[in-house]
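Engineer: the following block contains a protein sequence and its predicted model.
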Amino acid sequence: MSIALCPGSFDPFTLGHRFVVERAAARFDEVVVTVVVNPNKQGMFTVDERIDLISSTCADLPNVRVDRWRGLLVDYMRNEGITTMVKGLRSTVDFEYEVPMAQMNRELADVETLFLWGDPKFAHVSSSLVKEVAKLGGDVEPFLPPDVFAAVMRKVNGELSV
């Protein structure tokens, strides 16, 4: 059985993320979307909220499950018996950033990283940019799954829960 890990902070989970997860799900028996916990970052969404949003967004992909991890991803992968990591790329800038991590993961735990090019129509979209534009009143609906868009709007408008 082939299993791949798709890690990220996913704050929020965009259509670009969904595109990469969908492509990975077509190539592996199972895909584990892992929300990586960074204690030094204050996100728009809690980890539990992100997991719920990703789960609802990917509910139509039966071979995708969502989990969380704090620490080295290679430790999680060892614990789960996963040897392939999937990372989405929007541009060569992403590639330059990701390659050293991929090489380190291979050295630490014999993890291979599979890079998938994202959908070109979302090449300019990042979670950080989506949050910034939404907070300033811009329309981010074209970049987010419907449930995530609704949750972002609730957060921007000061409502407490998603």
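Structural biologist: That came through, no problem.
Engineer: from here on, just use CA atoms for contacts and neighbour counts.
Structural biologist: Will do.
Engineer: can you pull out the helices in this structure?
Structural biologist: Secondary structure of the chain, counting by DSSP state H: helices at 15-25, 47-57, 73-80, 92-109, 127-135, 146-156.
Engineer: got another, please set it beside the one above:
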Amino acid sequence: MKRIAVCPGSFDPITLGHLDIINRASTLFDKVIVLVSFNAAKKAAFTVGERVEMIYDVVKDLDNVVVDCNDGLLADYLKRTGATAIVKGLRAVSDFEYEFQMALANRKLYDGAETVFLTTTGENMFLSSSVVKQIAYFGGDISGFVPPQIHDFIKSRLLKSDDIKI
């Protein structure tokens, strides 16, 4: 039986912190699905299609990693794909409280859903898509925060963009 995990997130945009968690998950599971999820509470800077393409560009060399998107419940997606694990990265204790609630909710909706928490590396503890967007908006250097393959696209899109609310 294949061990399939889902790494869900908005990935708006994907960061080196996200990529670290994805890389590590790919060593633990037979297949990892990086899932761009729709979050009604967030106004995205990039379309779902753009986020999927950016992620694909940075994971295409990982043989057991695929990219997908979903606009429904994560528990339903797991059932449909046969995935049994949700992989979430934790930066701080504050992340744990929210992610623990989500893990319990997903388990209640689908008893085959286990959540695996991977702690971030020290250099990524502060890193989030929101931080990247704010730095890029003001023309700051984001090269240490995002994969090089998508750096220019992110920077050109976010620099003093009227679409971005910081």
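Structural biologist: Okay, I see it. Since the model is a prediction, treat every value here as computed from it, not as a measurement.
Engineer: right, so the helices of the first structure: which one is the most enclosed?
Structural biologist: Of all the helices of the first structure, helix 15-25 carries the top mean neighbour count, a mean of 21, counting by mean count of other C-alpha atoms under 10 Å.
Engineer: which residues are in contact with it?
Structural biologist: 4, 6, 10, 31, 33, 57-58, 61, 63-64, 86-88, 116-119, 122-123, 125, 143-145 (C-alpha atoms under 8 Å, 6 or more residues apart in numbering).
Engineer: restricted to strands, list those residues.
Structural biologist: Within those, membership in strands is found for 4, 6, 31, 33, 64, 86-88, 116-117, as judged by DSSP state E.
Engineer: okay if I get the residues you listed as TSV plus distance to Asn105 of the first structure and neighbour count?
Structural biologist: Formatted as TSV, these follow (distance: C-alpha to C-alpha, whole Å; neighbours: other C-alpha atoms under 10 Å):
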residue	distance to Asn105 of the first structure	neighbour count
Ala4	14	26
Cys6	14	23
Val31	18	27
Val33	17	24
Val64	22	24
Val86	12	21
Lys87	13	23
Gly88	16	24
Leu116	17	16
Trp117	20	18
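Engineer: and the furthest pair within these?
Structural biologist: Val64 and Trp117 (19.2 Å; C-alpha to C-alpha).
Engineer: nearest to Arg106 of the first structure among the ones in strands among the contacts of helix 15-25 of the first structure?
Structural biologist: Val86 (13.1 Å).
Engineer: I'd say the closest one and Val111 touch.
Structural biologist: No: counting by C-alpha atoms under 8 Å, Val86 of the first structure sits too far from Val111 to count as a contact (10.4 Å).
Engineer: under the alignment, what does Gly118 of the first structure map to in the second structure?
Structural biologist: In the second structure, the residue matched to Gly118 of the first structure (TM-score structural alignment) is Thr120.
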